[in-house]
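1. model the structure of this input:
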Amino acid sequence: MLEQRIQQHFFDSADLKYAAVDVLSRPIHDAAHALLGCITSGGKVLACGSGGAVLLAQHAAAQLVGQFERERPSLAAVALGADAALLNALARSGQGEQMLARQVQALGHPGDLLLAISTGDSAPDVLAAIEVAHDKEMAVIALTGEAGGDLAGVLTDTDVCIAVPNQRAARVLEAQLLVIHCLCDTVDLQLLGDH
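-> Alright, predicted model coming up:
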């Protein structure tokens, strides 16, 4: 019984990825162009997330600064929200939900890009970061679940929403990791050419 449940996780994850390819390929393509435009014009990527998506934001930034699958020069990217001292200071002052927004305010510039990640549930800290990014004339790529959740409601026509068509946070996170890898591969392909 336990083994069947484990196998079902694999089947569900694979089924979602197969079902989502037609829905997600165009938004991923658009996001890759926005990401490449930011990087080639000297901008930087600020990546943030809520809940389990914090780790995906850190992973995305690491893949851009380090490398994905090929050696290349480092690209400017920062994962927001990883500063425990800042989080503690803002939490003590009652501004914990503003941590990401304050970092975007301090680090973001016109031409930069905010990669905002949520599984689709309410993410007030990420929403606040998107609002500040818009104020600073930054592009936004939102990775979310289902129909975009709260994040889709604050995006502009120039932003890109990649909404994984599922409600389960675990499945959404798995698909979002694949999306991040697609974005990194596309950037490398455009910057370095084919293998």
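2. contacts, neighbours, all on C-alpha from now
-> Will do.
3. okay, buried residues for stretch 37-54 please.
-> By 16 or more other C-alpha atoms under 10 Å, the buried positions in stretch 37-54 come out as 37-39, 43-50, 53-54.
4. endpoint to endpoint, that stretch covers what distance?
-> One end of stretch 37-54 to the other measures 24 Å (C-alpha to C-alpha, to the nearest Å).
5. what about V126, how many neighbours?
-> 25 (other C-alpha atoms under 10 Å).
6. P27 touches V160, doesn't it?
-> Yes: assessed by C-alpha atoms under 8 Å, P27 is found in contact with V160 at 6.5 Å.
7. of those two, which one has the most company?
-> The neighbour count for P27 versus V160, taken as other C-alpha under 10 Å, is higher for V160 (23 against 18).
8. the strands in this protein, which residues?
-> Using DSSP state E, the strands of the chain run over 45-49, 77-79, 113-117, 139-145, 160-164.
9. what's the neighbour count on V65?
-> 17.
10. one more: the one 4 residues further on?
-> In terms of burial, E69 registers 11 neighbours under the definition other C-alpha under 10 Å.
11. tally of neighbours for A60?
-> As a burial measure, A60 scores 27 neighbours (other C-alpha under 10 Å).
12. who touches it in this structure?
-> By C-alpha atoms under 8 Å, 6 or more residues apart in numbering, A60 lies in contact with A47, A79, I180.
13. dump the residues you listed to CSV, plus distance to A170.
-> Rendered in CSV, the data for the contacts of A60 read as follows (distance: C-alpha to C-alpha, whole Å):
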residue, distance to A170
A47, 20
A79, 21
I180, 16
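14. now do the helices in the protein.
-> 2-40, 53-65, 84-92, 99-107, 124-135, 149-152, 169-192 (DSSP state H).
15. among the ones you listed, which is nearest L115?
-> Comparing those by their distance to L115 (C-alpha to C-alpha), the top pick is helix 53-65, with 7.6 Å.
16. could you check how far A128 is from L155?
-> Distance from A128 to L155, by C-alpha to C-alpha: 12 Å.
17. likewise A82?
-> Distance from A82 to L155, by C-alpha to C-alpha: 24 Å.
18. I'd like the structure of this one too, to check against the first:
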Amino acid sequence: MTLLTEPLAFSTGSAEAAGSGAVAMAQALAAHRAVFDQLEAQAAPLAEMAERLTACLSAGGKLLLCGQGASVPLARYLAGRLAGRSARGRRPLAVLALSADGVPWGDGDGLDLYARQVRGLGRPGDALLALSTSVEPAAAGAPTLLLNAVQAAREEGLSILGLLGPDNLALQQACHLSLLTPAAAQVHQQEAQMFLGHLLCGLIEVGLGLG
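-> Here you go, the predicted structure:
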């Protein structure tokens, strides 16, 4: 075995690579700012959604969240923020992210995955928050995971809210109230969705006197 007697040399990249990185960052930041500059249009629906969820939770109801695609982990994160104990030691809230695991809830094609959980857990006075920035199926009226959940929530008497991308037209129409991310590349929609989710959680905490 040959022992190394000289220190290893690692390349830090050429000036050309550094320049390409700077250009890519500048372009990404410009696109990010363009999206976030449009979010002020969501201030009124954000405040209304926070009021509805504050009223729901203060009256003893619970909030169910469900996501699609990249919004699945965000639904879990937001539920954890509200249900968990914060650094201020406030009490946990009745908030639950529905399971995205197909066992044991889903049957058949799996499109009832969330709907069955809504029927099992939801009660009149509760709320469902559906999250998605995914493009919907091309076929008009095609059932989807979230649309089925929303339909179940409607039948069970839940308040139906959405944190959605601009192309989620069927979901927007099915919800009582929605927050919409601006039209942009999906990655920037997801960034905006998380920002709106953070704001929503903060407003709920303030509304409940926990902020």
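19. on that earlier part again, for the strands of structure 1, which one sits closest to R92 of structure 1?
-> That would be strand 45-49 among the strands of structure 1, by C-alpha to C-alpha, at 20.9 Å.
20. what do we get in structure 2 for P27 of structure 1?
-> Counting by TM-score structural alignment, P27 of structure 1 corresponds to P45 in structure 2.
21. got a list of what the residue lying closest to its match once chain neighbours are set aside touches?
-> Closest residue to P45 of structure 2 apart from its sequence neighbours, by C-alpha to C-alpha, 6 or more residues apart in numbering: L179 at 6.4 Å. The contact partners of L179 of structure 2, taken as C-alpha under 8 Å, 6+ apart, are Q42, P45, L46, G162, L163, L164, L196.
22. follow-up on the earlier one: would you list the buried residues of stretch 37-54 of structure 1 in CSV and tack on distance to L192 of structure 1?
-> Formatted as CSV, the buried residues of stretch 37-54 of structure 1 follow (distance: C-alpha to C-alpha, whole Å):
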residue, distance to L192 of structure 1
G37, 15
C38, 16
I39, 13
G43, 18
K44, 19
V45, 19
L46, 22
A47, 23
C48, 26
G49, 28
S50, 32
A53, 29
V54, 29
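23. between the residues you listed, which is nearest D135 of structure 1?
-> Checking the buried residues of stretch 37-54 of structure 1 one by one against D135 of structure 1 (C-alpha to C-alpha), the nearest turns out to be L46, at 14.8 Å.
24. I figured the closest one hits A77, correct?
-> Yes: between L46 of structure 1 and A77 there is a contact under C-alpha under 8 Å: 5.8 Å.
25. of all pairs in the buried residues of stretch 37-54 of structure 1, which one is the farthest apart?
-> Most distant of those, by C-alpha to C-alpha, are G37 and S50, 25.5 Å apart.
26. so who does the corresponding residue of structure 1 for C56 of structure 2 touch?
-> Alignment note (TM-score structural alignment): C56 of structure 2 maps to C38 of structure 1. Taking C-alpha under 8 Å, 6+ apart, we find C38 of structure 1 in contact with K44, V45, G111, D112, L113.
27. residues near the alignment partner in structure 1 of D112 of structure 2, how many?
-> Residue pairing (TM-score structural alignment): D112 of structure 2 is matched to Q98 of structure 1. When neighbours are defined as other C-alpha under 10 Å, Q98 of structure 1 has 19 of them.
28. and the residue lying closest to Q98 of structure 1 once chain neighbours are set aside, how far from V172 of structure 1?
-> Leaving aside its chain neighbours, Q98 of structure 1 sits nearest to D125 (5.9 Å; criterion: C-alpha to C-alpha, 6+ apart). From D125 of structure 1 across to V172 of structure 1, the span is 19 Å (C-alpha to C-alpha).
29. again, but for V21 of structure 1
-> 13 Å.
30. neighbour-wise, which of those two wins?
-> V172 (26 against 12).
31. spit out the contact partners of whichever residue in structure 2 pairs up with the more buried one.
-> Aligned by TM-score structural alignment, V172 of structure 1 pairs with Q189 of structure 2. Q189 of structure 2 is in contact with V35, T133, G165, T181, P182, A183, counting by C-alpha under 8 Å, 6+ apart.
32. surely the fourth one meets G165?
-> Yes: under the criterion of C-alpha under 8 Å, T181 of structure 2 makes contact with G165 at 5.1 Å.
33. for those two, indicate the residue with more neighbours.
-> Applying other C-alpha under 10 Å to T181 of structure 2 and G165 shows that T181 carries more neighbours, namely 29 against 26.
34. quickly note the distance from that one to L164 of structure 2.
-> Following C-alpha to C-alpha, the distance that separates T181 of structure 2 from L164 of structure 2 is 6 Å.
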